[in-house]
Every structure is written in structure tokens, then in C-alpha cells.
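Participant: Okay, structure incoming, though there's no sequence with it:
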């Protein structure tokens, strides 16, 4: 039993995470204000005594009496040293157990009344047996434990007092504070040894179990670790030798790329599977190269990599005006797209089709749109594409398989929202390998292309953010289902005024820069530019005009380098000395009114053009001859015109038997050029009437329109292109079908100002306007 001694008072020093046993000597770092004052109070006393008791919870900064264990240790302060950081390091020696009876003061620090506790040493065989058992288990524990030094056993084996033995061993064991406090609170020495024995036994069993688990895991890990170490050694050796790291290094590099890839989880899982597959394929296997190529394609595609659109309307308008003159409708459409993007933040990419003759700037306009939107630009040419695999890619089972041009273009673009130009979409064809235009249906359908499937990639790729732009010279060659998915913007061609502005603002500065000339070294006057347009080029676009300016630049460079001239000025008078004789006669209109000759207007893939229709009569049996590479449609138009005139012969003052007495020859010059289309009916009819009546046709008139057997004038297409060709040819008056009146607003104002347009609904109106005299007047008189 514990023996009570007289009650005394001492300052209390609460400890955190630490228990001091009697006979223990150790250092403590004291930093809390209350604890420092308790130490100072203890040092005032002659005996330098202080009571050490442990807190129940370590994290409490200012413990209350309820937060401190009731049993502690009376200790003597042997030494005290102030450290630079403000804390105090003290050396204490535990003396005796003590129980806190009462807290008697807590102004500056806790002062407690305590009662010293003394354990009775009952002696006897039981205590000796317990001491041996404790020492034996502790020795076994030390063998198993890696946390304690084996030398500790030599310290404790010589201790003869059973109570001290229990305290010293407990102080060395890495136990919880609660377990150590249990030993501290036990005053009965036999019970204390029994509790300690139980604790050591449990700890020993835990260590044995840990050792078994560790041994089992070690066996499982042995093979993996061995392989890992061997691989690391091999990599280190290869690195030192400067050799490639083989398949292992290749796989690691691919995994690093995969970690940086922005893509959906499903895409990453697919790539991860392929990388795992590649890792298992032998290095010398041909299949490894195929799998590696496939993984590279998947890693290089911009699955979720986007560029940020620049939605500034002012900047876009400025860029489009910088690069192109005119083309108001196309520019307006791009600005509309930007405006809607600002409103809704996300819009499916539009599919624009820029249709028009060569050289009008379709491809360069697409580049300007990309620059205005601040998007990446990619172009693929579809001219001559016959194989469906060009669009959808090849199956990976084929040797040399690769993705289609769409996926190749997306890789080249490097972002998922580029401006994608599909050039010459009307030049595609089909053969036994499939129809590529049918494969394009999915690409150019905003409702389907968010899951575009390429045969090689096999993973759906999102094309919905792409702005597709297609170009075509003629839309009638594009299959209807494909054309239905596109918004067609027509670029008909340029007027002379527009060409002159383009030459001055765009073509000449560009050619000067390309040929290393300055504005001072070569000057081309306005008259020379106009002569270039009229007499050296005849086109809807400006490609030949740019070539002609390039020729002038080369001639000027030669003169300057040779030292013949320091400055070259090209005028309308001296331009022939640089470019040679004029290639075209300005104005295709006839110089005099002629019988049987009518100027017609035709649409071609290079823009509009003028055609002279000639009719001549000679004695014969009514044979109708058509020459000039005419297509079936134009031949039928000639037959219809011939039949109409036969039905109206008497009213027109023509011999009703003319078709039995004369052979008729209708010829359209430039015979080497194939001509076809429903727009020359009224032209041939007018020429026939002029030839049969002898009434000349006005030289200033040109016409276009189809005719029926009853003389009705049917609408035609391409009126804008035809009007531009009439304007270029110096025509003053254009006759066109009444149903085409709505198309007149598309014709540039500068052309409408110079041309007189008359719409007609019947052939009688055409004859009265085109012939210098009314053919019906003679009959009536």
C-alpha cells in the first residue's frame, strides 16, 4: 500500500507528449509563459523543486486543471539555460511520484498542493520472477525492434530495485502517453511489473506480426524490384554509352506526352491501352512500328486544344479591307459571324462556299478570314481526288495505312478550331474506289461532324468548332446533297474600276517587294494600268494582271541592274516596248451595224464572255448547219429559234418558203472552245431574223436569254458575270429576260451606270430593240 506523507505545495509545470519517471534525468525545453514562471518560482525555493504532470491532450496551449493528469512526478531542477529563441532549456531529475490534491493558485502559474506516493517493496519470489520475465521479454523485444538500441539492455539488466526497473524500461519503450501514465500511476510494484510485462508482451507480438507481413511483402516485391533495378542499371549504362534507351525509354516518353495531352478520358484510355500493347511487343517486331505510328497520330491531334477567337469587328473589317478590295457580301458575312459569336459565345462553325472564276481571290480571302479571327489556317486541295480513303483514311489493317486529309489537316493546324479551306471542291471525281464527295457529307454537316469518324483513328473527332470554307469555279459540278450543306457566296469578278484599284493598292506593292524594287524605281501610270487591263488581260479575276505587272517589274529590274536606267516609268504610250503588241482588242462590240451578226453573252468557268453569233444564207434546200463546237443545249436553242421564225415568217415580212429555197448556216466563232448552256436562244433568233429580213443589228446591243417555240423569253443564270463581260467589251445596251430583273441589284453600281438594261418577256420586244428598224413595220404598211 502507498504511504502518505505530509502535504506540501509546489509550482506545477504541465508537460506535452512526455512523462518523467522517478530517477529519470532529462532535458526539457520550456517556452509557455506559465511554465516559465513556474520554473522561476521553483528556482526561488532553496530545494529547486517542481511538480511535473502531463497534459491529457498535446494540442491544448493553455491547459486547465481538468486537462492535466492527477498523478505526476516531483523533480529537482538541476540546471537552467536561456536559448536565443526565447525558450528555456532545463535539466530535471525525477524524484518521487506525487498526486495533485488541490490547485491553490493560478495567477502567474499553477501552484498545487500534492501528496508524495511511495510504493511498498514487498520482496519475495514473485517479484524476482516478474523481474526476470520482464527482462527476458524486453530482451526479445529489443531483438525485434529497430527503434531501440540493443545497448539499453545492458543498462537495465543491472537494476536491482523492481520499481525502478519498471520505470526505466517504460521510459525507453515507444508507448502511447496513456500507457506510460498507467505505469506511472501504479504504486503497487508487483502490479506495476505485471502491467509492464503485459504491455511488452503485446508489443512483442505486434513486432512479430509486422516482421511476418514484411517478409511476405518482401518476397512478393523481390521479383519486381529486381526487374526494376536491372532496368535502371540498363538505362544508366545506355545513357553512359550514349545509346537510345530502347522500347522502355520510348514508352516512358509516350507516357509523358500522354500526361500533358488535353483530351477526354475515353481518348486517354485508348492511348494508354495502345502504349501498354506497344510495351509488350518485341523490339524487332514489325508490328511495333505500326502501333507506334498510330500512338503518335493520337498524341499529335489537337483533341481539346483551341485558339482564342478575336471577336473585334473593327479589327476584322480592317484586315479584310487591307487584303481585298470589294467583295462586300463576303466581308459582311464574316462580320455577321463574328457578331453572333459575341452574342452567344459558341456557334457551330459555318460552311461557306466561295464560288467564282479563277483569280478573284477565293483562297486568299480564306486566309484573310483566318487572320481576322486569329485562328490557325490549313488548306487542302481536293482537285483530282477520286478515292474515298483520301477523306476518311485507310483501315489500319492495310499496309501503309494513314489518316485521311481531314485528320491530317487538323494535325497540321494544331488546334481544334482552325479555318479549314477545302480548295477546288468542284474538281473531285469518283471511280471504283468510292465517292469522296459522299464522304465529305459528314465532314460538312454541322449536325454530324462533332463525331467525325476516320477509319484510321477509329475514335470520333470533333469537327464542330472548325470553320470550313470551300472554293469552287462552278457549283453545277458539286453533287446536290453536298451543295445543300454549304452556304454559297458568289464572287463573280471585278469591274475595270475595281481591277485598277486592286492593281494600285495590292498587286503593284506586292510585286515591287518580291522583285526588290522601290516605288521610286518603278512607276506605272494610271493610263498604263488601264491599258494592261483592257489590252493585255481578259479575265474575271486579276491573276493575269498580276503576272503582267510582274513582267514589268522584271523588265525594270533588268534595266536598273544593267545601269541603263535609274528609274523606269511605264505609260500608256511606252507599255508596248515592255510587253509587246496588244493581245486583245478593247471592246468586242462591232464597229458598224451588221446584218446577221449579234453579240451574245455567255457564262464560263472563267467568268462571263461575249460571243458573236453569225448567220448567213445561200441558195439551197433548207439545210440548217450549226458550227462552233456547240453543245446539245445550244443546238436545241437554234432549232427552237428556227421554228419560231418559221411560225412568224409572214408577220416579219419573210418569204414563208424561205426554208425550202435557202440553206442556213449559224456559226459562233472561236470554234475550238466548247460552248453550251440555255442562254443563246434569243441571240440566234435575232441573228436569223436579221439575215432573213436584211435589217442590220445595232452594234451597241448585246443579249442573253432562252426562247420557246411561241417566242417567250425564259430566265437565265450568271447575269452578273455576263454583264461584267458586256461592260469589258464596250457594250452600251443589254437585253435580258424579265424574270432576271431581281438579279440586277447584284450588278456593281459602276457597271449599271455605264450599261442600259432592258428586260423583255417576248421575242417581239427583242427584235424591236435589237434591230435598227422594226421588222413588223414593213408588213403593217
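Facilitator: Structure received. Please read all numbers here as calculations on a predicted model, not as lab measurements.

Participant: contacts and neighbour counts: CA atoms only from here.
Facilitator: Will do.

Participant: Could you give the number of residues near residue 603?
Facilitator: Neighbours of residue 603 under the rule other Cα atoms under 10 Å: 23.

Participant: repeat for residue 438
Facilitator: 15.

Participant: The one 5 residues further on now?
Facilitator: The burial count assigned to residue 443 is 26, neighbours taken as other Cα under 10 Å.

Participant: do the one 5 residues further on as well
Facilitator: Residue 448 is flanked by 15 other residues according to other Cα under 10 Å.

Participant: got it, and the one 3 residues further on?
Facilitator: The local packing count at residue 451 equals 15, with neighbours defined by other Cα under 10 Å.

Participant: which ones are touching the nearest residue to it once chain neighbours are set aside?
Facilitator: Spatial nearest neighbour of residue 451, chain neighbours left out: residue 460 (4.7 Å); criterion: Cα to Cα, 6 or more residues apart in numbering. Taking Cα atoms under 8 Å, 6 or more residues apart in numbering, we find residue 460 in contact with 450-454.

Participant: this is the other structure I want to compare:
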């Protein structure tokens, strides 16, 4: 007899095109706002929810009339929010239930339901129905290709007849209405009878489908004829030795693999990828992706390398032919060759050539490759901010490709090229990663034998590569990266060196490029010197080469026009070809000046002279600094000012000068930013000169930082600063005593023309820089 069933008030989740039976576990994707609200409400209480299907799946906002009255009480096991806003939920059906009434339909559907208990009859009729259903289901599985044959063994183990009917119904590809009809039957015998009827009907449909398919196969349609003829054509082409389609591709790739010089793991990987390609249909887009990947693996120089030319004489000759000077860099290359000759195998060094633009860093790397008889490859890292540029993209991305390192190795075609990483100090980083960190593995001799590119996925040996990097300034290179490299400084050229380079290298090169010869164009040495002094201002020779090119163009025009047969450039007619002088020749002051001192500064383009002017004005001790100075230079000025105040009496300066006067310190060329810790003693000298009225010697330039006790601290870039002083016609340079070791880097020709004095205290600077000793003079203008 029926007993009173239990009632529940539950949130309702309407299903579209889906029926959930008791004991069934299913994933559902929920996207409608009401449905999501119903789910969230069920999670607050006991995780129970009522699942009922819509009569019409197309209805977006169903009413109570659009929902079947019988459904399943289910438990929410899991909820997962997807990126597109929908919720994936795992539900387990518990019991059948019927809707008694809709309580709320505003925010979400809430219904009052009553459970439907299964009506069981444990008699022979039920047993017979169960066996019949299983038998017919097995026959159905033999005919159907939509359900796995293993399903039968799962279903046959179910002992409860009611659950058996539910599980079989859930596996059948039925319409929602048919499944709903099974769900609504509480009597198990009636449910089995209904299911048996449905299975028999489905079996008949499948039998009919098979007969139709068999009939269609017997007909020779036009498309089948074309396919048959194409296959015949392929067979004929194979007999003739011609290659066509995917088969031809695969055969060609296998031939390349047989010739490939690579480790066994690489060959094994390529073989697997070729097998995959062979099985993929010609029309599949994935085939193109796999083909590209195989080609990359086949074209990389895994074990192919050139033999080094270890002749020191030849290397020295090549380096001298291509470059003038650069003794340290050349010496390092010859050392590498000597060691290579001794041990036969040496890990490629990581050299970092640091110097101003135009001094020949990139061309030196090319000359090294020529001297070693190695392939040369260059990549520019300026502006690179994506880690994938170094390591490549994962193959899962559309348009994936290897990084620049692997691309460079493919371009080189050998595993031991000279690999130039240009402008390594100009890399940056953003949300796409830090390429400088990705380079750590590339430039570490202990790690780069197994360099991993995201696209290639197989470790590639970079240990035989000779990496050379270039940079304009060391301080812009990340410290961990700099730690892995050997730094070689290539500083700017002197005027004499530039003149020699222009005469021996640049002028012959430009004459050849412009179709000229020494017979129809000649440039005097003094004209070249004037060109260097008054038409270019740089540490290197790049602009000088361009300027010589301009001269050659103008000469070529005159010769072609028939105005002249031979063009001779001298200092007198140089302005006629080049126009007015672009730069004032940086000569020293013509007279000794009061309150003006010449300092020396380092820039990325080499060195430069820096005039510092001081004016004493009536006022109340205000210190004014102008000339677009950075914080470091402002602090140097303050330190110099404080030191002079503390020593005013000894310097024969009015101790109360700061209460009666304003002091203005100016560094000309205010549009150019200036900063750095090397102008301290220059500012102090200019201040003392202005306050004592003693002129500063026009022949003296100085560099060094000052402390409040008057000590002179060391600086950097002494060579570049000395070259700028030499260029400006300075004959005496004062520099910190701690920088005496750097004197060796200054060319002998410069040291011969100039006097270098090491100083450790400002007292020494003042005695050398001022025309009279301020400690003995009593002539104060303040």
C-alpha cells in the first residue's frame, strides 16, 4: 500500500535537452542567471536541488507550464566557475519527485515537491522483464556505433530492476520526451515494459539504417569514382618514381632524416613526428604545424661545425687589416686561439665589447669570425622586451616559432659560429617577461650545453658557440648577466688615430663605393684633420665615414658633370664642399679666466670638456645652480661650497663672504642634462678663483669628486676624459691619485703631448690649477 511520501521545498534548476535519473552523476554547464541563483541558494543549505527538464529547449525564460512536473532531487557535489561566466556543476541524482507547486519565480524557481517511491514487485514477471531488457539491449549494442560495447558489462551487474531501467535509458540516444516518459513511471514493471518497447523500436530503426547504408554502398557515385581514379593515379605516379601529396612529403622528410647529423634522441623525436604527420589527413591544419616543426628540427646544425683556423699569424693579419688600434681586444682573441691550439677543445668565451657608438664593436666581431674561419651571425637586442624572443613560443600557440637564438643557429648552419648579441644594454622588460633573465642560460658556459627553447623542446648545445655581446655602457647591463661575461673596453679614438683610420680605411672604402679612384679624387691630410675637428664630434668614426661619403658624392657629381677631371680637397676649399663648420673646435681658453674652470666629463659618446662658471653677486648667501644639473652634481657643488667656507681664512677669503654675497654656479649648454661624481674639484676651483680673484690656468683641466674634508675621490672613464682634453688642446690634466692605475690605458701619443698630475687633496689642486697660490695671496676681491 502507498504511504505518505516526504515533501521538500527546493530550488529548481530547469534543464535543456537533458534528463537526470536517480543514481546518475553528471556534469552540467549553467549560464542563466536564475539557474545560477538557484545553485548558489542550494549551496547555502543542504546542497540539494530539484532538476526538471524543459518541454522546449529553445525557451530562454521558461514558465511553470514549460517545465515537466516530474524530475529528480539531486545533490550538488562540485561547483566550478568558468572564465566565460558560466558555472560547471557536478550533480548526483537521488530520488524521483513530482512538483506540487511553484513557490517563487522571481529571483529563481523554488518549488514544493513530493518524493515518488519505486513500486516494486519481486515476482517472476519482473525477472523475465529484466532478462528480456538485457537481451534486447545487448542486440542493440551490436547494431549501434554510438555506445561502447563495454557498457553492457557495466549494466548487467546492476541488481535493482528500477535502477537498471534508469541506467539503460540514460545511455540510449533518445529524445527528451521518451526519457521523460521513463522517469515519470514509478511502477518498476511498467517502467521495464516501456523501456523494452523503446529498445525494440530503436533496434528496428538501426536495422533500417544498416539496410539503407548497404544499399548506398553498392551504388557507384561520382565522388567515389573520382576517389578511385585519384588512388589509381597515385599508384601510377609511385611506379614512375614521382612524388605527390602527403606520401611524397613523408618520403622526402625521411630522406632528409637519414642524412641528418644529430644525437639519437633528436632523430627519434623527428621519426615520431614524421609518423604522426603520415597519419594526419592532408586537409588537416595540424599537418602544416607538424611539418613546420619537423623542418626546424631537420635544418638545425645539431652536430655540424666548421674547423677553426688556429693560425695566430693569419688572425693577427686579419684583425690588423680590418681595425686600427684595439690592442686589448686583439690580444684577447689571439690568447683564445693560442689556448684552443693547446687544448683542442675550449668552451666558447663570452666577450662583452663595451664602448661608445661608432668605435667598431660590431665590425670587430665580424673580423673575429673571419680570423677564426667561422660563420658569423648577428641579432640586435635593442628594444627587445619579450622573453619569447629569446626562448621561443610554446607550440600550442598559433603562429609559434623558435626564439632568436635558435633562429640564429639555423641561419649560421653550424654549431660553432661567432654569435653577436648586439646592444645588450638596451633590452627592457614588461608583462611578457624579462629577456635579460632568459639570456642567463644562453651566456652561462656551464649551462648553455643544454639550452632549452620552448618551441624546439629538445636541449640544444650552445657550448661551442663563441658569443660576443656589445654595449655602450656597463651600468645598463643587469648584474647577473654581466657576471657571466668578460668585459673588454673599447674607448674612443684620438684625432691622430681618427686621421689614420680615415686615411687607411674609410677613405679607400668610400672611394670604392662611389666609383672613384685616387687618380680622380684626393684628400689632403690637413683637410682630413679639419674634417675630424670641425665637422664631426664623436668618440667613434661613424659620422666621419658619413662625412667622407658626402665629400665623395660631391666630387662624383663634379666629375660626371664634366666640371673637373680630378678633385683635390684641401683645408682652403673644404668649406666649399661641406659648408660652414658645424662644431667649434674645442680649444682651451685663450686667456686665464677668473671664476672659470675646465672640467672633464664622461658621456656615452666618449669624453667631453665641461666649463664651469662662477659669478659672485651682492646678496645674502644664496647658492644658485643652473645648467640642467643632476642630483649628484648639485651635491658636489654643495660639498665644494661647504669646504671653502670651512677653509675661508686659510684661503685668504673673507670668512663672512656667504653673508654678503650670492653665488651663482653655471654649467653652459643648459639644454644638455649633466650628472656624475666627477665635477667636485672643478666647482671648488672655480669658486676659489671667483672668491679670491686669482685666475684659473687656461692649460689645466681636472676631474675628481670632493669630500667635505677636501679629499679627492676616484672617478671612472679617465681615458675618455683625457682624449677629450687632448682634443680641446689642454696640456695639463689633474686627476685623483687612486686613478693612477688607469694611466696605462691612455694612448702613448696623448701621454707624450700632455702632463698628468695625480692629486689627493684640494690644496694640491688649487696650487696647480690657479696661476697663484691662494694660501699665500692676500688679494681678495670679495
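Facilitator: Looks like it came in fine. Since this is a predicted model, take the numbers as computed values, not measurements.

Participant: Next, the TM-score between them, please.
Facilitator: Overlay of the two chains. TM-score (TM-score structural alignment, normalised by the length of structure 1): 0.69; 553 aligned residues with a Cα RMSD of 1.8 Å.

Participant: just to revisit the earlier point, name the nearest of the contacts of residue 460 of structure 1 relative to residue 498 of structure 1.
Facilitator: Comparing the contacts of residue 460 of structure 1 against residue 498 of structure 1 with Cα to Cα picks out residue 450 as the nearest, at 40.6 Å.

Participant: that's a helix at that closest one, yeah?
Facilitator: Yes. Using DSSP: H, G, I helix; E, B strand; the rest coil, the secondary structure at residue 450 of structure 1 is a helix.

Participant: how many neighbours does the closest residue to it other than its chain neighbours have?
Facilitator: Spatial nearest neighbour of residue 450 of structure 1, excluding adjacent residues (Cα to Cα, 6+ apart): residue 462 at 4.0 Å. With neighbours defined by other Cα under 10 Å, the count for residue 462 of structure 1 comes to 19.

Participant: before we move on, what about residue 354 of structure 2?
Facilitator: Neighbour count of residue 354 of structure 2, defined by other Cα under 10 Å: 21.

Participant: Residue 320 of structure 1 too?
Facilitator: Other residues near residue 320 of structure 1 come to 23 when the count uses other Cα under 10 Å.

Participant: Next: residue 637 of structure 1.
Facilitator: Neighbours of residue 637 of structure 1 using other Cα under 10 Å come to 24.

Participant: What does it correspond to in structure 2?
Facilitator: When structure 2 is aligned by TM-score structural alignment, residue 637 of structure 1 is paired with residue 636.

Participant: and the gap between its match and residue 712 of structure 2?
Facilitator: As defined by Cα to Cα, to the nearest Å, residue 636 of structure 2 lies at a distance of 12 Å from residue 712 of structure 2.

Participant: Residues that sit against both of those two, list them.
Facilitator: Common neighbours of residue 636 of structure 2 and residue 712 (Cα under 8 Å, 6+ apart) are 705-706.

Participant: just to revisit the earlier point, ok, the residue nearest to residue 450 of structure 1 touching residue 448?
Facilitator: No. In this structure residue 462 of structure 1 lies outside contact range of residue 448 using Cα atoms under 8 Å: 9.3 Å.

Participant: Provide the aligned range in structure 2 for the longest strand seen in structure 1.
Facilitator: Longest strand in structure 1 by number of residues, with DSSP state E as the criterion: strand 88-105. Alignment of strand 88-105 of structure 1 against structure 2: no match, by TM-score structural alignment.
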